[in-house]
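**Student:** sequence first, then the predicted structure, then my questions.
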Amino acid sequence: MFGFFPPTVPRASGDWHPIAKRWFQSLKDSGQAQFYKQSDWLTAVYVTEAMSRNLTQGKFSTRFFQPAMSAMTGLLAAEGAR
């Protein structure tokens, strides 16, 4: 009926800030990545894009920090979330 298809892991954008790229790569290398579905990877792309924009603008936005950390927790990207 419905088959399981492994997700396509997106490539990191060459335009992303280096810290954001390293974070995204760390997700690919992490143990929890084996449980990620396509929607998780697309969430990670969105979070990484937002993180990159925040890091490359002249002033760091503290308003973005908490929502970004919340999204990272949802991806089990921090030990406390795992």
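**Tutor:** Nice, thanks for sending it over. What you see is a predicted model; the values in this text were computed from it and never measured. Residues are numbered from 1 along each chain as shown.

**Student:** C-alpha from now on. contacts and neighbour counts both.
**Tutor:** Fine.

**Student:** buried stuff in stretch 64-71?
**Tutor:** Going by neighbour count (16 or more other C-alpha atoms under 10 Å), the buried part of stretch 64-71 is Ala68, Ala71.

**Student:** contact partners of it?
**Tutor:** Thr43, Val47, Met51, Asn54 (C-alpha atoms under 8 Å, 6 or more residues apart in numbering).

**Student:** ok, which stretches of the chain are helices?
**Tutor:** Along the chain, counting by DSSP state H, helices occupy 18-29, 38-56, 62-74.

**Student:** quick one: the shortest one to helix 62-74, angle?
**Tutor:** With axes from the mean of the first three to the mean of the last three C-alpha atoms, to 10 degrees as the basis, helix 18-29 and helix 62-74 are set at 10 degrees to each other.

**Student:** next up, a second structure to put side by side with the first:
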Amino acid sequence: LCDFTCPVCNKRFSRIAGLKSHIMLHKKEENLICSVCGDEFVLQSQLSLHLDEHQKELSGVRVAYTCKSCSKEFKMFT
């Protein structure tokens, strides 16, 4: 059941949060840009996680694996 439709491209979403995140993709000028590498993000939380990775690189902390679902970091990938 998709009750929310993007007014720009007509893509449909079942949740308003999904629609809001999607609409930001259409507003490139409003995207958040990493000051270190220039990567662009729609959500502040995405940029914050990304900047944390840069900070770890600069501090010498090595993380072997970061879970894509929960962002938890592990020293080993098994």
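**Tutor:** The structure has been received and is ready for your questions. All values reported here derive from a predicted model rather than from experimental measurement.

**Student:** what's the TM-score once they're superposed?
**Tutor:** The TM-score (TM-score structural alignment, normalised by the length of the second structure) is 0.38; 46 aligned residues with a C-alpha RMSD of 3.2 Å.

**Student:** surely Phe24 of the first structure is in contact with Ala44?
**Tutor:** Yes. Judged on C-alpha atoms under 8 Å, Phe24 of the first structure makes contact with Ala44 at a distance of 7.1 Å.

**Student:** before we move on, back to that, Ala20 of the first structure: which of the contacts of stretch 64-71 of the first structure is nearest?
**Tutor:** Distance to Ala20 of the first structure across those (C-alpha to C-alpha) is lowest for Met51, with 6.1 Å.

**Student:** the closest residue in space to the closest one that isn't next to it in sequence and Ser52 of the first structure, how far apart?
**Tutor:** Setting aside the residues directly before and after it, Met51 of the first structure is nearest to Ala20 in space (C-alpha to C-alpha, 6 or more residues apart in numbering), at 6.1 Å. Distance, Ala20 of the first structure to Ser52 of the first structure, using C-alpha to C-alpha, to the nearest Å: 5 Å.

**Student:** on that earlier part again, what number of residues lie near the residue nearest to Met51 of the first structure?
**Tutor:** Neighbours of Ala20 of the first structure under the rule other C-alpha atoms under 10 Å: 23.
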